[in-house]
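In: One predicted model, sequence on top.
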Amino acid sequence: MAAARGSTGAKSGAKAKIPQLKWTEARPAPVVLISGPEGFLADRASQAIREALRAGETELEVHDIDAAGYAAGELFTVASPSLFAEPRLIRVEAVEKSSDAFLADAKRYLEQPAEDTTLVLRHAGGQRGKALLDLVRGGAADGVEVVCPEIKKDQDRLAFAQAEFRRLGAQITPGALRMLVAAYAGGIGELAGACAQLVSDAGTRLTEEEVGHSTEGRVETNAFKVADAATAGRAADALVLLRQALSTGTDPIPMLAALNMKVRAMARVFGAGGSSGQLAKELGMAPWQVDRAQREVRGWRESDLARCIDLAAETEWLLKGGSRDPEYALERYLLFVARRGREVGRAR
């Protein structure tokens, strides 16, 4: 094996505590343990380590090892110095499924890590390989741990998406952010891809309108179907769809944002003359948007439409803490739109 950095030793460092970093803080170290179930974050962390090493040395050697199919001695072979002594990055996947041979070799490696080598161990969770992880966490080989927990909570997903837009140099309104996160309820890799695609398609200043165009139809019972039913005057259908969506945990804010987007479009075309092409240029809308808004605004009176816009602002306030019953406030606004301006009760 290559000359050691200095034998930290698993035994002597067993009681030491290593730094535990967020995935955004990932950095090279003699040994980097990337732990946790969130594969997308783990990939990002591993990529950041590689980029950091390449920034200092363009001739970086990169080796990938599958711990599950590992053959004895493989780690020491790739860790041996090359003819030109380039620095090495060794990435080991599936440590949670590792063979006995890998666990034995990895423990030996920690006793005397190779010079100019970064060993990245990816462990997605479970008990397999726990003794090896305990050695790393105990301080063997001066390692660090990058923790990649699963992102499930809405607030965490919102924070992740917001960070993605900051990374992309983009700004997005709170309502648009909620709409996007609600539409992409799967893995965060898909959500990150949606953020990047949205910036690529619509630019760096994003509102509910841009998000609405990119996400319409993504969810079976979603904000856009509710809004479409309401603006088409189908009050009963809109109310059923709304209650179905809320019962499955959909945030009311994206519902409101989708409805507001359509109401604003109706207000813009109300009383306007000219072809859809001409109006599209004047109003900064697509011709199909003009046509749809003109269909949806039929039967509205100007005073009722003005009241609808006021009610939209009032409903937003009620949804954000101004009412003990925000769902009722949203239903009231929805029915006001569906009934083209007929008042429905009073907010509680």
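Out: Looks like it came in fine. Numbers count the residues shown, from 1 in each chain.
In: Going by C-alpha atoms from here, please, whenever you check contacts or count neighbours.
Out: Noted.
In: Could you check how far stretch 226-235 is from the centre of its chain?
Out: For stretch 226-235, the separation from the chain centroid amounts to 30 Å (computed by CA atoms, centre = their mean, to the nearest Å).
In: Need the distance between the two termini of it.
Out: Using CA to CA, to the nearest Å, the end-to-end distance of stretch 226-235 comes out at 10 Å.
In: another one to put next to it:
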Amino acid sequence: MKASELKKGIRPAPVCLLSGGDGYWTSYACTALTSSVPAEDRDLRVDVLDNPDARDIVFSAAMPSLTGEGKFVVVTGRTGKLTKDEEKSLISYCEDPVRENTLILCDEKGVFNCVKEYAAVIDCVPLDTQESKDYLYGYAAGIGLRVQPPAMSLLCDYCNQDAGRASRELDKISAYAPEGGIVTADIIKMLVAPDERAKAYELTSALSSGNRAAAAEYLTRLSAAGVQSAVILRSLASTYRGLLFLRISAPDDNEAARALGVKPFAVKKMRPLAKKYSAVTLKRLADGLNDLEYHFKSGRLNVDEALNLAICRIMGVRINV
């Protein structure tokens, strides 16, 4: 099952394996699984073990809580491979766990794959676009908001499909939403700052299309928001390096996302843009932007001059249609 499907206070099994490693969804799953424990009992009934060995895990999971009620053992930070003895010890416990207790294994690196067949596996991976929207619609309704579809699409774009950030933005919006809780795209534009990659993508898209008016609008908006020219230049250089990678390589979205350090959703948005250029043009642009960034850092150009030159070079390139 996916972490977004968890119901608070309901545990699917005495042993839960949280796979995938996404920070937001792993935290969400841990909170949902342990939410039945009253705040005053958490120190007695929730035991968090950071980077433990299997012996400590089994010992803690087998011990009753001091209150006599079921306890939760949350294992985090274990990235080193289990030894054969550790695997044997952990499997032995998972085959016959203490039914009143819940062992939660946060498994970013696949360390605990040996107990998959004995555990409820909860996927803590970023949701795809529609799943993310469905989750956020439900989250918004829970805090009294009704988000219009264009507003939801814009929110997801601005947050680079990061459900954690989007939910935090909705929390902030709830304090300013008009009567009835209706959230429009204009409210998103007014209250949510696009993250750096989203800003760079909007500007890059306008520049690549030769849309000078849109490019000027994005630059004005970035400047008004206090975004420094150095940040814009760095974002443009990073974006064009990513476009070059996608143009000359053929990995799937997940592999490309890992290589570029972005989410798969960002790769989906970049691919159509990369296809507008030839590989030769992208190489020339990426190298030129890197040179301008170097000239700025070495003091040969001030940052505004470097950014202006970068934009002129991009706008002067013929685009393959």
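Out: Noted; the coordinates are in hand. Bear in mind the structure is a predicted one, so any value in this text is a computation, not a measurement.
In: which residues touch stretch 150-164 of structure 2?
Out: 24-25, 126-127, 129, 132-133, 136, 165-166, 183-188, 192-195, 197-199, 263, 265-266 (CA atoms under 8 Å, 6 or more residues apart in numbering).
In: let's see it at 7 Å
Out: By CA atoms under 7 Å, 6 or more residues apart in numbering, the residues outside stretch 150-164 of structure 2 that reach it are 24, 129, 132-133, 165-166, 183-185, 188, 193-195, 198, 265-266.
In: for structure 2, what spans make up the strands?
Out: Here structure 2 has its strands, by DSSP state E, at 15-19, 46-50, 72-76, 102-107, 120-123, 146-147, 182-183.
In: Could you export the ones you listed to a markdown table, including columns for distance to Ile311 of structure 2?
Out: Converted to a markdown table, the strands of structure 2 look like this (distance: least, CA to CA, whole Å):
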| stretch | distance to Ile311 of structure 2 |
| --- | --- |
| strand 15-19 | 43 |
| strand 46-50 | 48 |
| strand 72-76 | 46 |
| strand 102-107 | 44 |
| strand 120-123 | 42 |
| strand 146-147 | 35 |
| strand 182-183 | 34 |
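In: could the ones you listed go into a markdown table alongside distance to Leu170 of structure 2 and mean neighbour count?
Out: Output for the strands of structure 2, formatted as a markdown table (distance: least, CA to CA, whole Å; neighbours: other CA atoms under 10 Å):
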| stretch | distance to Leu170 of structure 2 | mean neighbour count |
| --- | --- | --- |
| strand 15-19 | 26 | 26 |
| strand 46-50 | 29 | 16 |
| strand 72-76 | 28 | 21 |
| strand 102-107 | 27 | 25 |
| strand 120-123 | 24 | 20 |
| strand 146-147 | 9 | 21 |
| strand 182-183 | 9 | 19 |
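In: Tell me which of the ones you listed lies nearest to Ser229 of structure 2.
Out: Among the strands of structure 2, the nearest to Ser229 of structure 2 by CA to CA is strand 182-183 (31.3 Å).
In: distance from the closest one to structure 1 after superposition?
Out: Comparison of strand 182-183 of structure 2 with structure 1 after fitting gives an average deviation of 1.4 Å (mean CA distance after the TM-score superposition for structure 1).
In: so where is that strand in structure 1?
Out: Mapped onto structure 1 using TM-score structural alignment, strand 182-183 of structure 2 spans residues 205-206.
In: Which residues does that stretch contact?
Out: Here stretch 205-206 of structure 1 makes contact (CA under 7 Å, 6+ apart) with 170-173.
In: for the residues you listed, which one is nearest Thr231 of structure 1?
Out: Thr231 of structure 1 lies nearest to Thr173 out of the contacts of stretch 205-206 of structure 1, by CA to CA, at 23.3 Å.
In: What's the local residue count around the nearest residue to the closest one once chain neighbours are set aside?
Out: Nearest non-adjacent residue to Thr173 of structure 1, counting by CA to CA, 6 or more residues apart in numbering: Thr207, 5.5 Å away. Residues contacting Thr207 of structure 1 under the criterion other CA atoms under 10 Å number 19.
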